[in-house]
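# the following comprises the amino acid sequence and a computationally predicted model.
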Amino acid sequence: MKEKILKLLKDNKNEFVSGQEISEQLNVSRTAIWKYINGLKEEGYEIESVSRKGHMLLSTPDILNYEEISEYLSTQHIGREIFYYDSIDSTNIKAKELVYNNEGHGTVVIAEEQTHGRGRLGRDWSSPNRKGIWMSIILKPQIEPQDAAKITQIAAAAVWKAINQIGVITQIKWPNDIVLNGKKVCGILTEMSGELNRLNYLVVGIGINANIDNDEFPKKILNMATSLKNETGKEINRRELVALILNNFEALYNKLINDNSTEEAIKICKENSALIGKNVRLIIKGEEKEAKAIDINEDGELIVKDKEGNISKVISGEVSVRGLYGYI
């Protein structure tokens, strides 16, 4: 009901809507209306309430709940159910809990802050309040477990497209990072549950440094991390960016499921790669190996050539990739 009242106020923004009108349209008591209005005010919505006039929405807060994202959303399934939290340990952890509570395909978990955010290989991820996009997507695809890595490439391509649509040109650092001016602005963590020949579910975690200022980053990552705002000098509309990511993700994901095709996603990852053509360090179980990144194949694997000229495939779950002289 709160969502319906909010929509009614948004449809009449900067105009008073009487309590009687709300009551008649939504079939709810005046007492209940006051309760929902006060709840919206507590969430940060600026609403003027005047006796005999009603309620007028003056401004909306910068928050990532469904009501604020939905106006930009064009998906059929992805993001049509959103679990929104002000603060949470990890959106991936919560998403996996929700799977076991029978939440369905396409459900999204979004938090304004993560207290124990994680990246690949167990790395910590800084997630300050209302400064970034911290979300996880629950997927239940009918694909083989060995094809799960393709989902990470789809997510990377979707994020790249979304950021490009708001006017910022980035690169993709295989397998799961988006970089801007040589520094990381986004990380993707794909986790799965499955058996030998059966995939139960996937959770795709996406963390984007949207509006974090330099002094808000931990000092230990300042040389490798940045934010979209830092690099562009502009405040990012987080609500629009979330929706664009989900819109692009669903379109690319459907091509995999319906047509068994990742052609567009892999093309985006290849054409905007931060690694292809460069010499890199492959860090596998603590051991380093130097090689040249030469391609990304149709399965989303990195193709590298070592000093002896041997060509091999690199599987994302087993390796960390670093540039010879910096992050990329």
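It's in. Numbering: from 1, shown residues only.
# CA atoms for contacts and neighbours, from now on please.
Will do.
# what's the host helix or strand of residue 136 packed up against?
Here residue 136, judged by DSSP states H and E, is contained in strand 132-139. Under the contact criterion of 3 or more CA pairs under 8 Å, 6 or more residues apart in numbering; DSSP states H and E, strand 132-139 touches helix 91-100, strand 108-111, strand 198-209, helix 238-259.
# same for the longest one, what does it pack against?
Identification of packing neighbours for helix 238-259 by 3+ CA pairs under 8 Å, 6+ apart yields helix 66-69, strand 132-139, helix 148-165.
# grab the nearest non-local neighbour of residue 194.
residue 200 (4.8 Å; CA to CA, 6 or more residues apart in numbering).
# now that neighbour: how far from residue 26?
Taking CA to CA, to the nearest Å as the measure, residue 200 falls 40 Å from residue 26.
# do the same with residue 16
16 Å.
# out of those two, which sits in the busier spot?
Comparing residue 16 with residue 26 by other CA atoms under 10 Å, the one with more neighbours is residue 16, at 19 against 13.
# against that first model, consider the following:
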Amino acid sequence: MKKEILNILKSNDDFISGQMLSDRFGITRAAIWKYITQLKKEGYEIESISRKGYRLISSPDLITSEEITPLLETQVFGKNIVHYDSIHSTNSQAKLLCDQGLVEGSVILSEEQTSGRGRLGRNWSSPKGSSISMSVVLKPDINPIHVAKVTQISAAALSLAFEEIDVECNIKWPNDIIVNNKKVCGILTEMSSELNKINYVVMGIGINVNINQTEFPDELKPIATSLKIEYNKQFSRKQIIASFLKHFEKLYFEFINTGSAESSFEICRKRSLLLGKKIFVIKGSEKTPAIAESIDANGELIVKYEDGTLSNLISGEVSVRKSME
């Protein structure tokens, strides 16, 4: 009921009378007032004038279905949005819902994530109302060995979404988005599969959007940032989500339909933070110096070690070597 009332307010610039809403939904005007009060508590600015009714003045930057759906330019992705005010992990919740039959293109969103995870089990900080904690459900009919490509398709789509809001970023192969040499976004792709069949893929994305410098733990301040910190302004979370889903859907279905993710890989090459740089290839506590040569047609990172040998990395951790190392 609250959603339907909000949609009516959104679709009208003028006042909507309480009596009209009461007649429309077959409930009392007092009940309408309770729903209006709930919307105000959620951050919607609604003007109320006796004998005239209610008028929506402004909407908060919530990442609910009601806020994102009008912005979507997709056929599949984002058509089913599951939103939480607070949750332990959108990826964990997405996997639970997948086991219950959640369809491809579904998006799990939360205003706050209390136990988010990055790669290698690291924590991912997600303050309430200022970041994007999102998981996207995929059910591709491909061999499981190709799932790693989805991470770079996502990275390419994110870079295009950032371009739309005039944010310059780089991609740190395979799953980080970097702004001004600090991490602003991470991607964690998880899969449930059998030998040659994928049950589902859950692609988790965490984006630091409007987080203030003081909200970062001290240990993260040297390496992490937010769009707000770097550009000194607020960004619309719902616009970023809608833009990402638009670009991801195009690149993803291009990959599914043709078997090639070259369009995405080319974007990753163009925006790469690593190519041509001296890096470390990290395996456990071992750091091996190398040079990042290229990203090949399979999305693998080609590195050249100091002895001249070349190696293809399917996944893993790399870091840029500082000049004194």
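All right, it came through fine. All figures in this text were calculated on a predicted structure; none of them were measured in a lab.
# where does the TM-score land?
The pair, once superposed, lands on a TM-score of 0.95 when counted by TM-score structural alignment, normalised by the length of structure 2; 322 aligned residues with a CA RMSD of 1.5 Å.
# thinking again about what came up before, to residue 162 of structure 1, which of the helices and strands packed on strand 132-139 of structure 1 lies closest?
Proximity to residue 162 of structure 1, assessed across these by CA to CA, is greatest for helix 238-259 (5.1 Å).
# now the helix or strand following that closest one: which residue numbers in structure 2?
Helices and strands here follow DSSP H and E; after helix 238-259 of structure 1, the next one along the chain is helix 263-271. Taken onto structure 2 by TM-score structural alignment, helix 263-271 of structure 1 occupies residues 262-270 there.
# which parts of the matching stretch are buried?
262, 264-269 (16 or more other CA atoms under 10 Å).
# in CSV: those residues, plus distance to residue 306 of structure 2.
Shown next, in CSV, are the buried residues of stretch 262-270 of structure 2 (distance: CA to CA, whole Å):
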residue, distance to residue 306 of structure 2
262, 29
264, 29
265, 26
266, 26
267, 28
268, 25
269, 22
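# which one of these is nearest residue 299 of structure 2?
residue 265 (6.1 Å).
# how near is the closest one to residue 158 of structure 2?
From residue 265 of structure 2 to residue 158 of structure 2 the distance is 13 Å (CA to CA).
# find the centremost residue of structure 1, please.
residue 206 (3.6 Å; CA atoms, centre = their mean).
# I'd say that one and residue 178 touch.
No. Using CA atoms under 8 Å, residue 206 of structure 1 makes no contact with residue 178, being 10.5 Å away.
# most remote residue from the middle of structure 2, which is it?
What lies farthest from the middle of structure 2 is residue 51; by CA atoms, centre = their mean that is 43.5 Å.
# for it, give me its contacts.
Residues in contact with residue 51 of structure 2 (CA atoms under 8 Å, 6 or more residues apart in numbering) are residue 17.
# give me the number of residues near residue 83 of structure 1?
Using other CA under 10 Å: residue 83 of structure 1 sits among 19 other residues.
# cool, the one 5 residues further on as well?
The number of residues packed around residue 88 of structure 1, counting by other CA under 10 Å, is 17.
# from residue 103 of structure 2, how far out is the aligned residue in structure 2 for it?
Matched to structure 2 by TM-score structural alignment, residue 88 of structure 1 sits across from residue 87. Counting by CA to CA, the gap between residue 87 of structure 2 and residue 103 of structure 2 amounts to 20 Å.
# again with residue 276 of structure 2
Distance from residue 276 of structure 2 to residue 103 of structure 2, by CA to CA: 41 Å.
# and for residue 210 of structure 2?
Counting by CA to CA - residue 210 of structure 2 and residue 103 of structure 2 are separated by 30 Å.
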